[in-house]
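need the 3D shape of this:
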Amino acid sequence: MKVSRIALVGGLAVSSLALLSGTASAHVSVQPQGEAAKGGYATVDFKVPNERDNASTVKVEVSLPADHPLASVSTQPVPGWKAEVTKAKLAKPLEVHGKQITEAATKITWTAAGSKIAPGQFQQFTVSMGQLPEDADKLVFKALQTYDNNEVVRWIEEPKDGAPEPQTPAPVLKLSAASDDHHGGASAAAGTKADDKADAKGHDEKKTAAETSGSDTTARVLGVVGILVGAAGVAFGVLAGRRRQA
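Predicted structure coming up:
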C-alpha cells in the first residue's frame, strides 16, 4: 500500500514538472538566421507555438523597439497569413547610408487568412530588419498572441539578468559584436591579402619560369659541347688510324 502511494505521488510530481517546464519553454521567441551583429542587417525568425488545447492562434502582433528604430523591415510571405508592417514618423530622423530617414516600422501584424496555428503546432514568421543599433546588446520585441476564442496572451515581460524567467517573457534578440566585415574592413583586408598572395604567386611563377628557361639553355649548351667533343674525338681517331697505315 505504501509503495503504491509513493508511486502515485512520484508520478504526479513528474507529471507536474513536465507540465510546468513545457509551459515555461513554450513561448513566443526570436532567433537570428546566422548572426545579428551590431550596426548590420539580420534575418530573424519569430517562433509562435500554440499553448492551448482547445483554441488556435489566429493573430500575432510584434512591437518593434521604439528606443532603437529600425529603418528597414520586410516580411517573408507565409501561406495562409497576411502580414502588415505599421510605420510612424520619427521624432528624430535617422541617417542611414547618407540618407535621412523620417519614419520607421513600429509594429508587425500577422493575421490568419485561411490558416491557423492549431493545438500542438507552431509557426515561424521570418523578418529581415536593419540597421541594427551599435550601442545596444539586445533588442526586446513585445508580442501579443490572439486565439480564436478571443483570448489574448501578452508576451511583454522583459527578462532581467540573474532573475528567474517571467511567466510571459517578451522575445529578446541578442546582438553580437560588430565585425570589420560588416563595415567592409575585413573584406578590404582579405582582398589585400589575396592580392599579395596573387602577386607572390606570380613572382614565384616568373622565377620558376626563369629558372626553367636557364636550365634549358644550359642543357642546350652542354649538348652542343658534347656533340663537338664527340666529333673531335671521331676526327682524332680517323687521323690516328691513317698515321698508323702510313
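
please make it C-alpha for all contacts and neighbour counts, starting now.
Noted.

show me the longest helix that occurs in this protein.
helix 185-245 (DSSP state H).

show me the strands in the protein, by range?
Assigned by DSSP state E, the strands in the chain fall at 29-32, 42-49, 57-63, 72-75, 81-96, 99-112, 122-130, 138-140, 143-147, 152-155, 172-174.

figure out which of those is closest to Asp181.
strand 42-49 (13.9 Å; CA to CA).

mind giving me the packing neighbours of that closest one?
In terms of contacts (3 or more CA pairs under 8 Å, 6 or more residues apart in numbering; DSSP states H and E), strand 42-49 is packed against strand 29-32, strand 122-130.

circling back: distance from the chain centre to the longest helix of the chain, please.
Its chain's C-alpha centre and that of helix 185-245 lie 53 Å apart, by CA atoms, centre = their mean, to the nearest Å.

find the nearest non-adjacent residue to Gln123, please.
Nearest residue to Gln123 in three dimensions, chain neighbours excluded: Val48, at 5.3 Å (CA to CA, 6 or more residues apart in numbering).

one more, for comparison:
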Amino acid sequence: MSTKRFAVRSAALTAACGITALLGAAPAFAHVSAQPGEAAKGGHAKVAFRVPNERPNASTVQIKVTFPEDQPLSSVRTKPMPGWTAQVERVQIAPVQVAGSEVREAVRSITWTAQPGNRIGPNEFNEFEATLGALPDNVDSFAMPTTQTYDNGEVVNWDQPTPPNGEEPEHPAPTLKLVEDAEGGHSHGGAEEQPAAAGAGDDTARWLGGAGLLVGALGVGIGAGALARSRNAAPTGKDES
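The predicted structure is shown next:
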C-alpha cells in the first residue's frame, strides 16, 4: 500500500472514530424529564421538569404533570415563572398513610400555561420547578405522566413506563428514582439539597459532550495532518502495494 493511500485511510478512520465518540457522548434531551433523576424516600424534593420543544413549526404553550392516585402527595409548591401561570389541582381522598402521616387531601396535578406572547419555541427548552412531598417511602420509583400541548393543537403524552429491561420507551413518563436517605432519615430540605445533584448531572453531560467534541476535532486534525504530510513527502521509491 502506498504512503499516500495509507494516510488517506488513516485520516478517514480517525475522523470516523471521532464522530462516533461525539455521537455516543451526546445526552438524550429529546423528551420531558424530571431533574434530578432521584430523591429520598419519604422526603421532600425540589424537581425541575425539563421540557424541550420537539416540533420545528410549533411552540409549546402548556405542560400538565399528573401524580399517581395510589401514591398521593400532600404538598406541592411551584416556583413562579415569568410569563407562565401554574395551577395546582387538589382532590379529597380516603385517609391513607404516607411516610408516617395521614393524608386526606392529595395533589392531583400541576398545569403550567403560557401567557400571551410566551411559549417554548423550536430548538428551545424550559424548566418548570416545584417542591414535592412527602414522597412515598415504600416504592423505588415515582412516575409522573405529563402532557405537552403545542400552539397548533397537538398534544403529546409522556406517560409510558420504563420496562424491566431498562430500554427507554418512545414517550417515557418523567420518573424519579426513590432511594434511601443516606443520613438515615427523611429529607425535608430537598429544595436546598437537590440542586447540587442536578448540577452534578448537568456537569457530567457537559463533560461528556465536550470530550466527544475534543475527540472529534483531534480525529479530523490528525487525519488532515497525515494527508498533508503524505502530499509533501518526497517520493522514496516505487509503490510497494
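
can you check which part of the first structure stretch 43-51 of the second structure sits on?
Using TM-score structural alignment, stretch 43-51 of the second structure corresponds to residues 40-48 of the first structure.

before we move on, the earlier item: mean neighbour count for the helices and strands packed on strand 42-49 of the first structure - can I get that in JSON lines?
Shown next, in JSON lines, are these (neighbours: other CA atoms under 10 Å):
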{"stretch": "strand 29-32", "mean neighbour count": "19"}
{"stretch": "strand 122-130", "mean neighbour count": "18"}
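
make a markdown table from those strands and add distance to Lys92 of the first structure to it.
Below are those laid out as a markdown table (distance: least, CA to CA, whole Å):
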| stretch | distance to Lys92 of the first structure |
| --- | --- |
| strand 29-32 | 27 |
| strand 122-130 | 17 |
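
so the helix or strand where Ala228 of the second structure lies matches what in the first structure?
Assigned by DSSP states H and E, Ala228 of the second structure belongs to helix 190-232. Using TM-score structural alignment, helix 190-232 of the second structure corresponds to no residues of the first structure.

so what does that helix touch, helix or strand wise?
Using 3+ CA pairs under 8 Å, 6+ apart, helix 190-232 of the second structure is in contact with helix 3-25, strand 45-52.

and these, which is most packed in?
strand 45-52 (a mean of 22; mean count of other CA atoms under 10 Å).

check the fit of that strand onto the first structure and give the mean distance.
Here the mean offset of strand 45-52 of the second structure against the first structure after fitting is 0.5 Å, by mean CA distance after the TM-score superposition for the first structure.

what's the angle from that strand to strand 125-133?
160 degrees (axes from the mean of the first three to the mean of the last three CA atoms, to 10 degrees).

contact partners of strand 45-52 of the second structure?
29-36, 39, 120, 123-133, 135, 174, 187-192, 194-195 (CA atoms under 8 Å, 6 or more residues apart in numbering).

now swap in stretch 191-203 of the second structure and tell me
So stretch 191-203 of the second structure is contacted by 35-36, 39, 44-47, 131 (CA under 8 Å, 6+ apart).

now those as CSV including distance to Pro72 of the second structure?
Below are the contacts of stretch 191-203 of the second structure laid out as CSV (distance: CA to CA, whole Å):
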residue, distance to Pro72 of the second structure
Gln35, 20
Pro36, 20
Ala39, 16
His44, 13
Ala45, 15
Lys46, 17
Val47, 16
Thr131, 14
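
stretch 225-244 of the first structure corresponds to what range in the second structure?
Going by TM-score structural alignment: stretch 225-244 of the first structure matches no residues.

which residues sit against that stretch?
Counting contacts by CA under 8 Å, 6+ apart, no residue outside stretch 225-244 of the first structure touches it.

now do stretch 8-24 of the second structure
Contacts of stretch 8-24 of the second structure (CA under 8 Å, 6+ apart): 209, 211-213, 215-220, 222-224, 226-227.

make a PyMOL selection of the buried ones in those.
A single PyMOL command is used to select the members of these judged buried by 16 or more other CA atoms under 10 Å:
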select buried, resi 209+211+212+213+215+216+217+219+220+222+223+224+226+227
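
so how far is the match of stretch 43-51 of the second structure off the chain centroid?
That offset, for stretch 40-48 of the first structure, works out to 10 Å (CA atoms, centre = their mean).

stretch 143-153 of the first structure too?
32 Å.

where in the second structure does stretch 135-142 of the first structure align, residue-wise?
So stretch 135-142 of the first structure sits over residues 138-145 in the second structure, by TM-score structural alignment.
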